[in-house]
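In: Sequence unavailable; structure follows:
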């Protein structure tokens, strides 16, 4: 039961980390990389929120905070805090290769490294790997319409809808 609680807490922390960072950096506002516009419009066409669809499309097409958080979790587990910093460097390079103008992935990886380090006395890094996979699945794999509406509402409250 304790392991399930650790996974749940790691999932919530990971979800909040990547969703707030990606929203702050404007993923819901407009398609920032090639392909994100198509995904956003497809999500809208099936009844979802366009801004939430842009958020989801930007995640799929470039290493944003979700990828940064997952990579940082894995690298921190393997190598400690240095691994999290190396992950941030890799995500930064990935963003540049994708011509992504933002820094959401790099900041997400750095924040994940800090959060994992702070939580490590009570929640081991391995739980953050599982937590991040669950967090990403809740946005990208469970229900596109519902996820896009949740993301769109968060974007609206953070004034990141591009309107």
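Out: Sure thing, it's come through. As the structure is a prediction and not an experimental result, all values here were calculated from the model.
In: okay, CA-based contacts and neighbour counts for the rest of this
Out: Noted.
In: Can you tell me how far residue 57 is from residue 36?
Out: 4 Å (Cα to Cα, to the nearest Å).
In: Comparing those two, which residue is more hemmed in?
Out: Neighbours per residue, other Cα atoms under 10 Å: of residue 57 and residue 36, the larger number sits with residue 57, 28 against 23.
In: Thought residue 35 was touching that one, still the case?
Out: Yes. Judged on Cα atoms under 8 Å, residue 57 makes contact with residue 35 at a distance of 6.8 Å.
In: in what helix or strand does the residue nearest the centre of the chain lie?
Out: The structure's the chain has its C-alpha centroid closest to residue 66; by Cα atoms, centre = their mean the separation is 2.2 Å. Assigned by DSSP states H and E, residue 66 belongs to helix 65-79.
In: just residue 88 next, same as before
Out: According to DSSP H and E, residue 88 maps onto helix 81-97.
In: Which helix runs longest in this protein?
Out: helix 2-24 (DSSP state H).
In: And that helix, what's buried?
Out: Of all the residues in helix 2-24, those buried under the rule 16 or more other Cα atoms under 10 Å are 6-15, 17-24.
In: residues touching residue 154, list them.
Out: Residues in contact with residue 154, defined by Cα atoms under 8 Å, 6 or more residues apart in numbering, are residue 23.
In: Pasting the second one now:
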């Protein structure tokens, strides 16, 4: 198989893993339920105003305004690429400090960083850490940059299935 095709497939698989990692963790920690940090309410209301789901909008607003699992997953992917497992652990500590500075009572960012560090460690023989960096950028893009309305509707459905939000 062509090396470029293999690289693209690895990036897409890593992206899907990152997407599931941060969306499930952030939903579990209640990001869709209410705006947890300053600014998240405004984003949620704007998303609702364009026809999106308010709880999906709160999720999106919370990940923009605080170091939740999306930030933890992205930063840990980068640090795993640069430094290995130690980098992922350093990231978890720094994200935990960031949560405390934001007065964020949750631990989604820290758990996201620890979870992706473990996943990258386990999958390293198959998918190198660099693919998780690119994959996480794609994962965030699908939530924050592609289509706010439809992303919020999907996030709202996931939240409802996990008894968060609606």
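Out: Okay, I see it. All of these numbers come straight from a predicted model, not from anything done at the bench.
In: Could you get me the TM-score between them?
Out: The TM-score (TM-score structural alignment, normalised by the length of the first structure) is 0.98; 162 aligned residues with a Cα RMSD of 0.5 Å.
In: if we can go back for a sec, identify the residue range in the second structure corresponding to the helix holding residue 66 of the first structure.
Out: Mapped onto the second structure using TM-score structural alignment, helix 65-79 of the first structure covers residues 69-83.
In: Mean per-residue distance, the matching stretch versus the first structure.
Out: Aligned to the first structure and superposed, stretch 69-83 of the second structure gives a mean residue distance of 0.4 Å (mean Cα distance after the TM-score superposition for the first structure).
In: try stretch 108-120 of the second structure
Out: For stretch 108-120 of the second structure, the mean distance to aligned residues of the first structure following superposition is 0.3 Å (mean Cα distance after the TM-score superposition for the first structure).
In: residues in the first structure aligned with that stretch?
Out: The aligned range for stretch 108-120 of the second structure is 104-116, by TM-score structural alignment.
In: burial measure for residue 164 of the second structure, as a count.
Out: Neighbour count of residue 164 of the second structure, defined by other Cα under 10 Å: 19.
In: what do you get for residue 45 of the second structure?
Out: Residue 45 of the second structure has 18 neighbours, counted by other Cα under 10 Å.
In: Looking at the first structure, name the residue matched to it.
Out: When the first structure is aligned by TM-score structural alignment, the residue opposite residue 45 of the second structure is residue 41.
In: any idea which element that match lies in?
Out: Residue 41 of the first structure belongs to helix 36-45 when assigned by DSSP H and E.
In: helices or strands next to whichever helix or strand comes after that helix in the packing?
Out: Per DSSP H and E, the first helix or strand lying C-terminal to helix 36-45 of the first structure is helix 50-61. Helix 50-61 of the first structure sits against helix 36-45, helix 65-79, helix 144-157, with contacts defined as 3 or more Cα pairs under 8 Å, 6 or more residues apart in numbering; DSSP states H and E.
In: how about those, which one is nearest residue 128 of the first structure?
Out: Judged by Cα to Cα, the one of these that comes nearest to residue 128 of the first structure is helix 65-79, at 5.9 Å.
In: what does that closest one contact?
Out: Under Cα under 8 Å, 6+ apart, the answer for helix 65-79 of the first structure is 14, 17-19, 21-22, 59, 82-88, 91, 104-113, 116, 125-126, 128-129, 132-133, 136.
In: Just the buried ones from those residues?
Out: Here, 16+ other Cα under 10 Å leaves 14, 17-19, 21-22, 59, 83-88, 91, 104-113, 116, 125-126, 128-129, 132-133, 136 buried among these.
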